[in-house]
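> From the sequence below, what's the structure:
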Amino acid sequence: MDAAPGPRNRRWVHAAIARVEADTNRSADTHLLPLALWPAQRGVDLYLKDESTHPTGSLKHRLARSLFLYGLCNGWIVEGTTIVEASSGSTAISEAYFARMLGLPFVAVMPATTSIAKIALIERAGGRCHLVDDATTVYAQAQRLAEATGGHYMDQFTHAERATDWRGNNNIAESIFDQMALERHPVPTWIVVGAGTGGTSATIGRYLRYRRYDTSLCVVDPDGSAFYRSWTTGDPQATGRSSRIEGIGRPRVEPSFLPEVVDRMIGVPDAASIAAMQFLRANSGRRAGPSTGTNLWGALRLACELVAEGREGSIVTLLCDGGDRYADSYYSPAWLTAAGLDPDPYADVLRHAAETATWPT
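Next up, the predicted model:
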């Protein structure tokens, strides 16, 4: 959309930015939670940064806020602009929240497999959901809808890595290091994240270099995703299939994914992500989504490797969102059976890791 210049638009944009910033000012930082799996004598500490405590319940709240500020400051969003996004759910929930705050129409283009609970949260925030059968068409359909309405396609997959200030300004990396300052291993050996847009890994990877930390960045990726295939082969055009773990994994390598800032990638079977999600609930009482399970699987593997090497240190990963929005899917035994996902064999691996601090070869 070409914004009409003039003082009215400028006043509206100023007021909109002030509302977004006021929302940030009302929100406390998310908690950093130690996960006590084994005695402290093992020398390796594991932490979860609980992003489910954001107003919209997920890590994507940070991204949505940054994308709205980016669009407002670039002149792409003005009074009355229809906001359109391609999303698997959580980003759309957060963007619907900010769109309603600014009095703007919002349309989410999502795969038809998106959980019913996520669709309900978007609609509750005043957004409209446009569901597509072929997940690979969400980009084109979102662009088409934005053009048809004279609106703005947010395009999280392109703009995620540039909308966030990776040098600081209370981004997630800066927050992690501030909260780790008084721990016995204040500089993490590893930070573990998944990749949906690639924006979080880009922000953290850049920040680690900018601040000259020795921390390594590991990206975990679900079955069939293009990110892992691309990183391991060096082929930026590598393709995969749509992920069954909502929020992470993509059938193509997104523009916001920066492989050069990633030190290691771990491929995680879908059923292993479910097992780790269940393991977290059993051992901490916290009900998280499946992408948190993917993170935890990778973090536990790295922790066991550190113990095996006789090294001490800390590992930080993310609790991406809460489990309530997955009650009818990943937390449903009937749904898992229908999807052909059996977490039991992977649950045995996790129990063994927790009891012995060793990872099976």
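
> C-alpha from now on. contacts and neighbour counts both.
Noted.

> quick one: buried residues of the host helix or strand of A140?
A140 belongs to helix 138-149 when assigned by DSSP states H and E. For helix 138-149, the neighbour count (16 or more other CA atoms under 10 Å) marks 138-139, 141-143, 145-146 as buried.

> Next, the structure of the following sequence, for comparison with the previous one:
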Amino acid sequence: MTDHRPPHRVAVVDALRALALLPVIAVNWVGYPALPDMGPLAPPTPTGSASAQAVSWLLYALVAGKGISLLAFLFGYSQALSQSSRTEASQDRRRHRMKKMLALGLLHGCLIYMGDILTTYAVCGLLMLNWAGRSMAQLRRRAWVLVALNMVIIGITVVLSQMSMAPGEPSVPMTQPVSWLEWTAHNASHYLVATLFFLLLGLPLPMLLMTLGLMAGRLRLFSHPRWRPRLQRWSRRWLWPAVALNIVWASLLWPGLRDGDVFTTSRFAIYYLYPTMLLLSAAVPAVVLAMARHPQWLRVLAPLGRHTLTLYLTSSVLSLLLFSGAGLAWPAGTVLTFVLALAYWGGGLILAPSLGSRRLPLETWLSR
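Below you'll find the predicted structure:
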């Protein structure tokens, strides 16, 4: 079978990566007051504000988890596109790149933002370094193993959630004004503990998403015309049921999420990525097909998608300066913070085309 690689293949992935960046920034900023003990979002503020509650509910129902899940999938998809060469030298280059990403994630998590995602992606990338050379049958078997591991983890978390444990003292909020040194030590300790816990218990989920992305990339799912009828049928069948599931899930938990109930927010944090995956499986094909019909959307979004690493890390620096106790400790409120996140992403959308084919320093360094 001839490998079909139309010119817009990478542009589609870049456009999706640009779209995924928006929910990541919005959730990170709006959820900042919940750190370090809660998340991914904070209760709406000011309390009693109808607009804050509406925006918060929207984020819980249709935004939280969508960005990090899509980026994990695209991480695997991009690996499939870039791993046409399987020589030892090319493997060494990819391993070196993952190690650099891991180092960057550790610095980012310890010094700037405890919710770093680069560490997890780098560890998954190192574990899956040789997976691109596996057959599709082998990848399918590995995907099913990861599904089984996720089911086991769900069972473990259900059991742990039923165990009665004495509540400990809440941690100092990351927004409480302290010295820079105290804040950095506080942030780093929580980042390292949370990362270790996730690597021990939560790694199968991003690995599953990356494996599915790797398989999709091998099939050229977003670029080969033969997949379009199937993508369209799947999207039409599952998009609105998936939207309804996410809305019902968030709405059932909303009273506790709105009030910051620890029990409810922990339930949301444990399970919210699973209805997210169903929604993305239908929404992403719909977006890809829409961009095929309206290529101007592709031209607008793709330039931003080539600079997501710099934009992601810069957004963390801004959140540190604006919202953290080592910065201004600004209690901006839910609506204003969400608007600022939209403005930041929109500014990147406007400025990215002016860079043309040039890479920003971080992207250049990582690709070497």
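
> TM-score for these two?
Superposed pair, TM-score by TM-score structural alignment, normalised by the length of the first structure: 0.25. Supporting alignment: 145 aligned residues with a CA RMSD of 6.4 Å.

> circling back: need the next SSE after the helix holding A140 of the first structure, C-terminal direction.
Taking DSSP H and E, what comes next after helix 138-149 of the first structure is strand 152-153.

> Now do the closest residue to A276 of the first structure other than its chain neighbours: how many residues are near it, please.
Leaving aside its sequence neighbours, A276 of the first structure sits nearest to G293 (CA to CA, 6 or more residues apart in numbering; 4.5 Å). Other residues lying near G293 of the first structure total 27 when counted by other CA atoms under 10 Å.

> just the one 3 residues further on next, same as before
Each residue near L296 of the first structure was counted by other CA under 10 Å, and the total is 30.

> What of L252 of the second structure?
Quick note: L252 of the second structure (other CA under 10 Å) scores 11 neighbours.

> in the helix or strand containing it, what's buried?
Taking DSSP H and E as the definition, L252 of the second structure sits inside helix 228-259. Across helix 228-259 of the second structure, burial judged by 16+ other CA under 10 Å covers 228, 231, 234-235, 238-239, 242-247, 249-251, 253-254, 256-258.

> contacting residues around W190 of the first structure?
By CA atoms under 8 Å, 6 or more residues apart in numbering, the residues touching W190 of the first structure are 215-218, 302, 314-316.

> need the contact list for S367 of the second structure.
Neighbouring residues of S367 of the second structure by CA under 8 Å, 6+ apart: R97.

> 10 Å - rerun?
By CA atoms under 10 Å, 6 or more residues apart in numbering, the residues touching S367 of the second structure are 93-94, 96-98, 100, 359, 361.

> Tell me how far it lies from P303 of the second structure.
S367 of the second structure sits 17 Å away from P303 of the second structure, going by CA to CA, to the nearest Å.

> In which helix or strand does the closest residue to A15 of the second structure other than its chain neighbours reside?
Closest residue to A15 of the second structure apart from its sequence neighbours, by CA to CA, 6+ apart: A302 at 4.1 Å. Using DSSP H and E, A302 of the second structure sits in helix 295-305.

> What of W365 of the second structure?
Using DSSP H and E, W365 of the second structure falls in helix 361-367.

> centre of the chain versus that helix, how much separation?
Mean C-alpha position of helix 361-367 of the second structure versus that of the full chain (CA atoms, centre = their mean, to the nearest Å) differs by 20 Å.

> same deal with stretch 90-104 of the second structure?
Chain-centre distance of stretch 90-104 of the second structure: 20 Å, with CA atoms, centre = their mean.
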